[in-house]
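J.: missing the sequence, but the structure's below:
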């Protein structure tokens, strides 16, 4: 049998190396991971002078979150449900923020059962789970209280009775709360602009990174 040529050997080595790197990338979240920290400080007016009560609504000064970003290696899972324009806009905002800040982002799309998608996201053990889509609100209310070690961020809606690990960002036109109440009379899909959703993601992440959680941030 003729021995392999040098070109064939190099090609085989390259394929094996690529597979090894692919496996490492796909399995990277199983490696030890340092706890995330905020890079940058909250601006004046982000937190109220008195500590808010759990479930309180806080109105931070516009832009007071702009100087905060996550430390390197921040792991985020985006759960998305629905194909309506507001949901797509939130998804786009999360993706742009993740790209800008070099965040390790993975996405779980609800195919049938939202609870299954939430469990799938939690199994990845990310630093933060971000939800996009009103169909996730009731399932999140069911799950989050039993998993206080996992941080959640809800953008453009809110859980009716959030526990300390659930932070929401809302504005006029986006205060969906689930529990069979339907959409608010002030609900306005047009309020979900790319700019507002982008600000909501940054404000919410800034709050979580500074352990300012379990509240609703209002960003009108």
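T.: Arrived safely. Only a predicted model underlies this, so the values are computations on that prediction, with no experimental measurement involved. Numbering: from 1, shown residues only.
J.: drop to CA atoms for contacts and neighbour counts, all remaining ones
T.: Will do.
J.: Just say helix, strand or coil for the residue positioned nearest the centre of the chain.
T.: The C-alpha lying nearest the average C-alpha coordinate of the chain belongs to residue 130 (CA atoms, centre = their mean; 2.4 Å). Using DSSP: H, G, I helix; E, B strand; the rest coil, the structure places residue 130 in strand.
J.: what's near enough to touch it?
T.: 76-79, 152-155 (CA atoms under 8 Å, 6 or more residues apart in numbering).
J.: Residue 163: how many residues sit nearby?
T.: Close neighbours of residue 163, defined as other CA atoms under 10 Å, add up to 20.
J.: so how far is residue 147 from it?
T.: 10 Å (CA to CA, to the nearest Å).
J.: Comparison target below:
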């Protein structure tokens, strides 16, 4: 009898982490938890009540503009798929990283069988944040993220059906893919992945993460 998919995923993650533990990568060196530079503007979130787990917030446009990551913020961008929305998201993340002096490393995954091990490799690198772009990654993230609660993940242009507190998502009408056999949203619209919307997604999402507003959906 074949082992359950979840068990296979956990074994793959464990093997990848063990294989990479002696990488000698500079990112593996301990350092203080990064702090946000700047503050959230009015209307991002109700300051008197932190959002509940899995809640959806709808911040005022631009209320995240005053928040920036510290220079050298370590980000791994995981991407899978060559569709127009995914390419738009990847471009937005790369442009944001350059403008904000983020230390970005991109992992493009072509084979669906490689997704879980490559997520594990991304975690082993020691990033401050793992960013996901591409609907093909969602099911694998749903398997891996609940077992690695010390790792922070940001999903842009999609979301997990049941995110744990370490997974934040940025979504909008026209996106909102959730995986786990739920199918594509009836409102899915590739044209909604404009450069402006994708740029807002990465900035709003990182602003939420840096302010410890995680495990939620930021709705644009």
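T.: Perfect, thanks for sending it. Every value quoted in this text rests on a predicted model; they were computed, and no experiment measured them.
J.: ok, and the contacts of residue 130 of structure 1 in structure 2?
T.: Here these are checked against structure 2 with both residues aligned by TM-score structural alignment, their matches' CA atoms under 8 Å, and the contacts held in both are 76-79, 152-155.
J.: quick one: secondary structure of residue 126 of structure 1?
T.: coil.
J.: Roughly how far does it sit from residue 56 of structure 1?
T.: Remark: distance between residue 126 of structure 1 and residue 56 of structure 1 (CA to CA) = 26 Å.
J.: So for those two, which residue has more residues nearby?
T.: Between residue 126 of structure 1 and residue 56, counted using other CA under 10 Å, residue 126 has the larger neighbour count: 21 against 13.
J.: and residue 140 of structure 2, helix, strand or coil?
T.: helix.
J.: Please say which position in structure 1 it maps to.
T.: Superposed on structure 1 with TM-score structural alignment, residue 140 of structure 2 falls opposite residue 139.
J.: On the secondary structure side, give me the element for the closest residue to that match other than its chain neighbours.
T.: Leaving aside its chain neighbours, residue 139 of structure 1 sits nearest to residue 115 (5.8 Å; criterion: CA to CA, 6 or more residues apart in numbering). Here residue 115 of structure 1 sits within helix 114-123, counting by DSSP states H and E.
J.: That helix: which residues count as buried?
T.: The neighbour-count check on helix 114-123 of structure 1 (16 or more other CA atoms under 10 Å) flags 114-115, 117-118, 121-122 as buried.
J.: Show the contacting residues for the alignment partner in structure 1 of residue 43 of structure 2.
T.: The alignment partner of residue 43 of structure 2 in structure 1, by TM-score structural alignment, is residue 45. Residue 45 of structure 1 sits next to 60-61, 64 when contact means CA under 8 Å, 6+ apart.
J.: Ok, residue 149 of structure 2 next?
T.: 164-166.
J.: where along structure 2 do the strands fall?
T.: Applying DSSP state E to structure 2 gives strands spanning 56-57, 74-79, 103-108, 129-133, 153-156, 167-171, 217-219.
J.: ranges for the helices of structure 2?
T.: Counting by DSSP state H, structure 2 has helices at residues 5-20, 84-100, 115-124, 138-144, 195-210.
J.: Just send those helices back as TSV, with distance to residue 70 of structure 2 too.
T.: Compiled in TSV, these are given as follows (distance: least, CA to CA, whole Å):
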stretch	distance to residue 70 of structure 2
helix 5-20	26
helix 84-100	8
helix 115-124	20
helix 138-144	26
helix 195-210	10
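J.: wait, what's in contact with residue 62 of structure 1?
T.: Residue 62 of structure 1 neighbours (CA under 8 Å, 6+ apart): residue 219.
J.: For residue 153 of structure 1, see how far away it is.
T.: 19 Å.
J.: Please apply the same query to residue 217 of structure 1.
T.: The value you get for residue 217 of structure 1 to residue 153 of structure 1, if CA to CA is used, is 11 Å.
J.: what's the overlap in contacts for these two?
T.: Shared contacts of residue 217 of structure 1 and residue 153, defined by CA under 8 Å, 6+ apart, are found at 167-169, 204.
J.: Show me what residue 10 of structure 1 aligns to in structure 2.
T.: So residue 10 of structure 1 corresponds to nothing, using TM-score structural alignment.
J.: In three-state terms, label residue 10 of structure 1 for me.
T.: Put simply, residue 10 of structure 1 is helix when judged by three-state DSSP.
J.: count of neighbours near it?
T.: The criterion is other CA under 10 Å. On that basis, residue 10 of structure 1 has 12 neighbouring residues.
J.: so how far is residue 152 of structure 1 from it?
T.: According to CA to CA, residue 10 of structure 1 and residue 152 of structure 1 sit 47 Å apart.
J.: Please apply the same query to residue 23 of structure 1.
T.: Taken as CA to CA, the span from residue 23 of structure 1 to residue 152 of structure 1 is 28 Å.
J.: Isn't residue 127 of structure 1 up against residue 151?
T.: Yes - here residue 127 of structure 1 reaches residue 151: they are 6.9 Å apart, a contact under CA atoms under 8 Å.
J.: Look at these two and report which has more neighbours.
T.: More neighbours surround residue 151 than the other of residue 127 of structure 1 and residue 151, with 23 against 20 (other CA under 10 Å).
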